[in-house]
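In: coords below, sequence missing:
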């Protein structure tokens, strides 16, 4: 059975993307969250630096946090530069945090950041997904489907 397409957020400039997440996890629900950043972090992101490949999000108390996201120090920053891998607070509504906490409470679910981007108002946002990890056979099926789609496109292009 085909999974429904995720809802799209208004992304103006994508800074960091976790492309591996769609391969490693079944993505269930999608959320858009703001990030509490310091000044040099914003400047570093505007230059297109930052990675979220190994990061995850968690709920501590009544707050959501982005953990292990790497935003390197700003090159022109001085002694007020930020720490690159510090936990960053995610700005979500209380109902969304409760929904995330309930989702994580289920077996095998986790919060994965899919991308960091600037929206049309210039605010830094994180696209989060409530996800369940894939087993090895699920990953093989994903690879098989991807290869078949590629071959299908090739056949259609050669015929038409």
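Out: Arrived safely, thanks for sending. Bear in mind the structure is a predicted one, so any value in this text is a computation, not a measurement.
In: can we go C-alpha only for contacts and neighbour counts from here?
Out: Fine.
In: and the longest helix for this structure?
Out: Of all the segments assigned as helix in the chain under DSSP state H, the longest by residue count is helix 136-159.
In: list the helices and strands that helix packs on?
Out: helix 21-24 (3 or more Cα pairs under 8 Å, 6 or more residues apart in numbering; DSSP states H and E).
In: just checking, next helix/strand downstream of the helix it packs on?
Out: Once the chain leaves helix 21-24, the next helix or strand it forms, by DSSP states H and E, is strand 25-35.
In: The helix or strand following that following strand packs against which elements?
Out: On the C-terminal side of strand 25-35, the closest following helix or strand by DSSP H and E is helix 39-46. Here helix 39-46 touches no other helix or strand, going by 3+ Cα pairs under 8 Å, 6+ apart.
In: in helix 39-46, what's buried?
Out: 40-46 (16 or more other Cα atoms under 10 Å).
In: Turn those residues into a markdown table, including distance to residue 29.
Out: Shown next, in a markdown table, are the buried residues of helix 39-46 (distance: Cα to Cα, whole Å):
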| residue | distance to residue 29 |
| --- | --- |
| 40 | 31 |
| 41 | 28 |
| 42 | 27 |
| 43 | 30 |
| 44 | 29 |
| 45 | 26 |
| 46 | 27 |
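In: one step back: the inter-axis angle of the longest helix of the chain versus strand 25-35?
Out: 90 degrees (axes from the mean of the first three to the mean of the last three Cα atoms, to 10 degrees).
In: putting a second one here so we can go through both:
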């Protein structure tokens, strides 16, 4: 199979990594002012999303869901605990397991956070169908990178 990348395969504006990087920073920039009233950063918001789906969760389970290293999550979880949104405690069956649960304040925050996706869609000014299609393509990219990593 021959792959044709055009006359200049290193042109910056044709790089998938560049487009993903700029798009990621730009979209996260839209979230920043929406999350500020709650004292959340975007990575902390992702943790909260995972916990609103299922809580309590072990740090290992959160790490898997968020595709993040447990060491990366530790400072996020500490800050969320200081904010009063989560509690952390050692597992009863296994002291090595650290379980994370939502506090009443963390559960209540969900009602306010439900407005955020609508605000993001409005700020982007794109059709929901376009965003669903983008999500589908990005999910395929993630799966392809997983397969590539498994092969190497």
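Out: Yes, it's here. The model shown is predicted, which means the values in this text are computed figures rather than measured ones.
In: Any chance you could compute the TM-score here?
Out: The TM-score (TM-score structural alignment, normalised by the length of structure 2) is 0.32; 85 aligned residues with a Cα RMSD of 4.9 Å.
In: who touches the longest helix of structure 1?
Out: Residues from elsewhere that reach helix 136-159 of structure 1 (Cα atoms under 8 Å, 6 or more residues apart in numbering): 23-24.
In: got it, and stretch 80-89 of structure 2?
Out: 39, 44, 77, 98-107.
In: 7 Å - rerun?
Out: 98-103, 105-106 (Cα atoms under 7 Å, 6 or more residues apart in numbering).
In: Buried residues, the longest helix seen in structure 2. List them.
Out: As assigned by DSSP H, the longest helix anywhere in structure 2 is helix 128-151. Within helix 128-151 of structure 2, no residue qualifies as buried by neighbour count (16+ other Cα under 10 Å).
In: quick one, what contacts the nearest residue to residue 90 of structure 2 once chain neighbours are set aside?
Out: Leaving aside its sequence neighbours, residue 90 of structure 2 sits nearest to residue 98 (Cα to Cα, 6 or more residues apart in numbering; 4.6 Å). By Cα under 7 Å, 6+ apart, the residues touching residue 98 of structure 2 are 58-59, 88-91.
In: how near is residue 138 of structure 2 to residue 107 of structure 2?
Out: As for residue 138 of structure 2, its distance to residue 107 of structure 2 is 29 Å (criterion: Cα to Cα, to the nearest Å).
In: just to revisit the earlier point, got the buried residues for the longest helix of structure 1?
Out: Within helix 136-159 of structure 1, the residues scored as buried using 16+ other Cα under 10 Å are residue 142.
In: what about the residue nearest to residue 102 of structure 2 when sequence neighbours are not counted, neighbour count?
Out: Closest residue in space to residue 102 of structure 2, ignoring its immediate chain neighbours: residue 86 at 4.4 Å, by Cα to Cα, 6+ apart. Around residue 86 of structure 2 there are 23 other residues, counting by other Cα atoms under 10 Å.
In: Tell me how far residue 86 of structure 2 lies from residue 104 of structure 2.
Out: Distance from residue 86 of structure 2 to residue 104 of structure 2, by Cα to Cα: 9 Å.
In: do the same with residue 51 of structure 2
Out: Where residue 104 of structure 2 is concerned, residue 51 of structure 2 sits at a distance of 13 Å (Cα to Cα).
In: More neighbours: those two, which one.
Out: Applying other Cα under 10 Å to residue 51 of structure 2 and residue 104 shows that residue 51 carries more neighbours, namely 20 against 11.
In: Not counting its neighbours along the chain, what's nearest the most centrally placed residue in structure 2?
Out: Of all residues in structure 2, the one closest to the mean position by Cα atoms, centre = their mean is residue 46, 4.2 Å from it. Nearest-residue entry for residue 46 of structure 2: residue 66, 7.4 Å, with adjacent residues in sequence omitted and distances by Cα to Cα, 6+ apart.
In: For burial, what's the neighbour tally of the one you found?
Out: Using other Cα under 10 Å: residue 66 of structure 2 sits among 16 other residues.
In: What of residue 125 of structure 1?
Out: Using other Cα under 10 Å: residue 125 of structure 1 sits among 22 other residues.
In: That one contacts residue 115, correct?
Out: No - taking contacts as Cα atoms under 7 Å, residue 125 of structure 1 lies outside contact range of residue 115: 8.2 Å.
In: helix or strand right after the host helix or strand of residue 89 of structure 2?
Out: Under the criterion DSSP H and E, the helix or strand holding residue 89 of structure 2 is strand 86-90. Downstream of strand 86-90 of structure 2, the first helix or strand assigned by DSSP H and E is strand 98-102.
In: Thank you kindly, that will do.
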